[in-house]
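Student: predicted model and sequence below, questions to follow.
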Amino acid sequence: MSAALEPATALPSAWEIPADFGGGGAEPYELALRAGGGLLTVVSDGADDDAAPLDVSAYLAPATAAERRVLALTSGPVLDVGCGPARMVRAAIETGRLALGIDISAVAVGHARARGLPVLRRSVFETLPAEGTWGAVLLLDGNIGIGGDPAALLARASELLRPGGRMLVETHADGDRSARFVAQLVHPVGARSGWFPWAEVGERAATRLLDGLGMQTATVRSGGRTFVLATR
């Protein structure tokens, strides 16, 4: 994977026809959500020996103390992009803030709504409520990979913020990581999703992209995770 964020050459159809995260195939992400959690793996370009873990159980649990600390670095209404079952939406609401989650997974959205949480089944690249007025936009849990084009995603997220609003972006553990690829989710029982575009971006690459958008950035570390906090 190159530092220039060049797309992988394998399986070009995943770039030509964007797929939902973990969608298609046997829907392992939705299987894990229905089962109440589980450890999936993210496989890039068919390389099963280069798989990264994805702990769906963490998405179904309450927000951690570390996540609540970084959320507190923002203010105003919160938009959680790729919210999953919406634990961060709940965390924001519990502190008295307005919050909305968006996600493309019908099962994740249904799970959140069943618990009374405000979530829309919608892509960040579609028209959204209150564009340009959000105090905080969250891209956590590797969601900077959404769509496989971090530059486009961060530019879109910045449009959603009000002046002075803050974007909270969780980055890859390797600060120099900068890669775009096609990926697949794999369930322990062997169920596989369709291929979808994805990306992994470390702190330094994310900071460069955000600097290019004219945003002020700072690196925050909490709970062993790294975040870039960007102010519009």
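Tutor: Alright, I've got the coordinates.
Student: rest of the way, CA atoms for contacts and neighbours
Tutor: OK.
Student: quick one, helices of this structure?
Tutor: In the chain, the segments counted as helices under DSSP state H are 13-16, 28-34, 56-60, 65-71, 87-94, 106-114, 150-160, 203-212.
Student: any chance of the ones you listed in a markdown table, plus mean neighbour count and distance to L128?
Tutor: Rendered in a markdown table, the data for the helices of the chain read as follows (neighbours: other Cα atoms under 10 Å; distance: least, Cα to Cα, whole Å):
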| stretch | mean neighbour count | distance to L128 |
| --- | --- | --- |
| helix 13-16 | 16 | 24 |
| helix 28-34 | 20 | 24 |
| helix 56-60 | 18 | 23 |
| helix 65-71 | 15 | 21 |
| helix 87-94 | 21 | 16 |
| helix 106-114 | 18 | 16 |
| helix 150-160 | 19 | 8 |
| helix 203-212 | 19 | 21 |
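Student: dropping in the other structure now:
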Amino acid sequence: MYATALTGLGTEIEYADGTRTALEAGRWFAPIPGDEAMLARCRGLTLDIGSGPGRLTAELARRGVPALGIDITPQAVRLTRRAGGVALLGDVFGDLPWSGRWSSALLADGNIGIGGHPHALLRRVRQLLRPGGEVVVELAGPATASRVDRVRLRRPEVVGDWFGWAVVSVSDIARLARTGGLTTVEHHHEHGRWFARLRRPARPAPRPRAVRETPRPRAVRDRKVGRDAS
């Protein structure tokens, strides 16, 4: 169903309560105002998680930033490659190259919602980042309540399976980041979109060795024993 949406055919998101909204996949093919807030913060080897048709992956490549897009849909991978980006068919929770060595990661266009478990997703991203690496996350605004929805994709003649999708408010990201082992570096707001930059802490400094008490000279111990005996 998602692959069909990327072809431009009309697809809707249906919620468990019966509400339906259009899946506006067409907007992911061209630059969106506010993209620069994410692109400018990607430094070094960058993983674009849920890259879709690859507008961000391809733009990073044009800027000379080594980037890899991953998506679970072959159509998305083909579109990313056609746009000039490097892409791989894969799941963020599966085996991925250079695990623990990525300098930056992107969770754009609400992809913090992948799987409906943002805690688990951030913990997984932490595993993929190198120590000191950062993830740029697009979030809902502060007036939006964080939640997990049960949704499915549908067209008039086809209905997909139900799956979980999370919405995370910028007001809640600091708490979620901590549960995922990440620290919040900054929040930013641009063109009506909200973002946060989260960092995997560098390796902790080694614990100091326990300091042993300096033994007293034997003569001092003997004098103390003599006093106690008297």
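Tutor: Ah, there it is. Just so you know, these numbers come straight off a predicted model, no measurement behind them.
Student: how about a markdown table for the helices of the first structure, with distance to R166 of the first structure added?
Tutor: Compiled in a markdown table, the helices of the first structure are given as follows (distance: least, Cα to Cα, whole Å):
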| stretch | distance to R166 of the first structure |
| --- | --- |
| helix 13-16 | 29 |
| helix 28-34 | 29 |
| helix 56-60 | 22 |
| helix 65-71 | 10 |
| helix 87-94 | 14 |
| helix 106-114 | 24 |
| helix 150-160 | 8 |
| helix 203-212 | 11 |
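Student: just give the nearest non-adjacent residue to the residue nearest the centre of the first structure, would you?
Tutor: For the first structure, the residue lying nearest the average C-alpha position, counting by Cα atoms, centre = their mean, turns out to be N143 (1.6 Å). Of all residues not flanking N143 of the first structure in the chain, G82 sits nearest, at 6.4 Å (Cα to Cα, 6 or more residues apart in numbering).
Student: for that neighbour, give me its contacts.
Tutor: With contacts taken as Cα atoms under 8 Å, 6 or more residues apart in numbering, G82 of the first structure has the following neighbours: 101-104, 139, 143.
Student: change it to 7 Å
Tutor: For G82 of the first structure, the contacting residues are 102-103, 143, by Cα atoms under 7 Å, 6 or more residues apart in numbering.
Student: in CSV, list these along with distance to G110 of the first structure.
Tutor: Supplementary listing: the contacts of G82 of the first structure in CSV, determined by distance: Cα to Cα, whole Å:
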residue, distance to G110 of the first structure
I102, 12
D103, 10
N143, 19
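Student: so which of these hold up in the second structure?
Tutor: Conservation of the contacts of G82 of the first structure in the second structure, assessed by both residues aligned by TM-score structural alignment, their matches' Cα atoms under 7 Å: retained contacts are 102-103, 143.
Student: out of these, which comes closest to D211 of the first structure?
Tutor: N143 (19.0 Å; Cα to Cα).
Student: alignment lookup: the closest one to the second structure.
Tutor: Counting by TM-score structural alignment, N143 of the first structure lines up with N111 in the second structure.
Student: the second structure: which residue goes with V70 of the first structure?
Tutor: In the second structure, the residue matched to V70 of the first structure (TM-score structural alignment) is M38.
Student: what number of residues lie near the closest residue to its match other than its chain neighbours?
Tutor: What sits nearest to M38 of the second structure in space, not counting adjacent residues and going by Cα to Cα, 6+ apart, is V136, at 6.3 Å. Other residues within reach of V136 of the second structure by the criterion other Cα atoms under 10 Å amount to 24.
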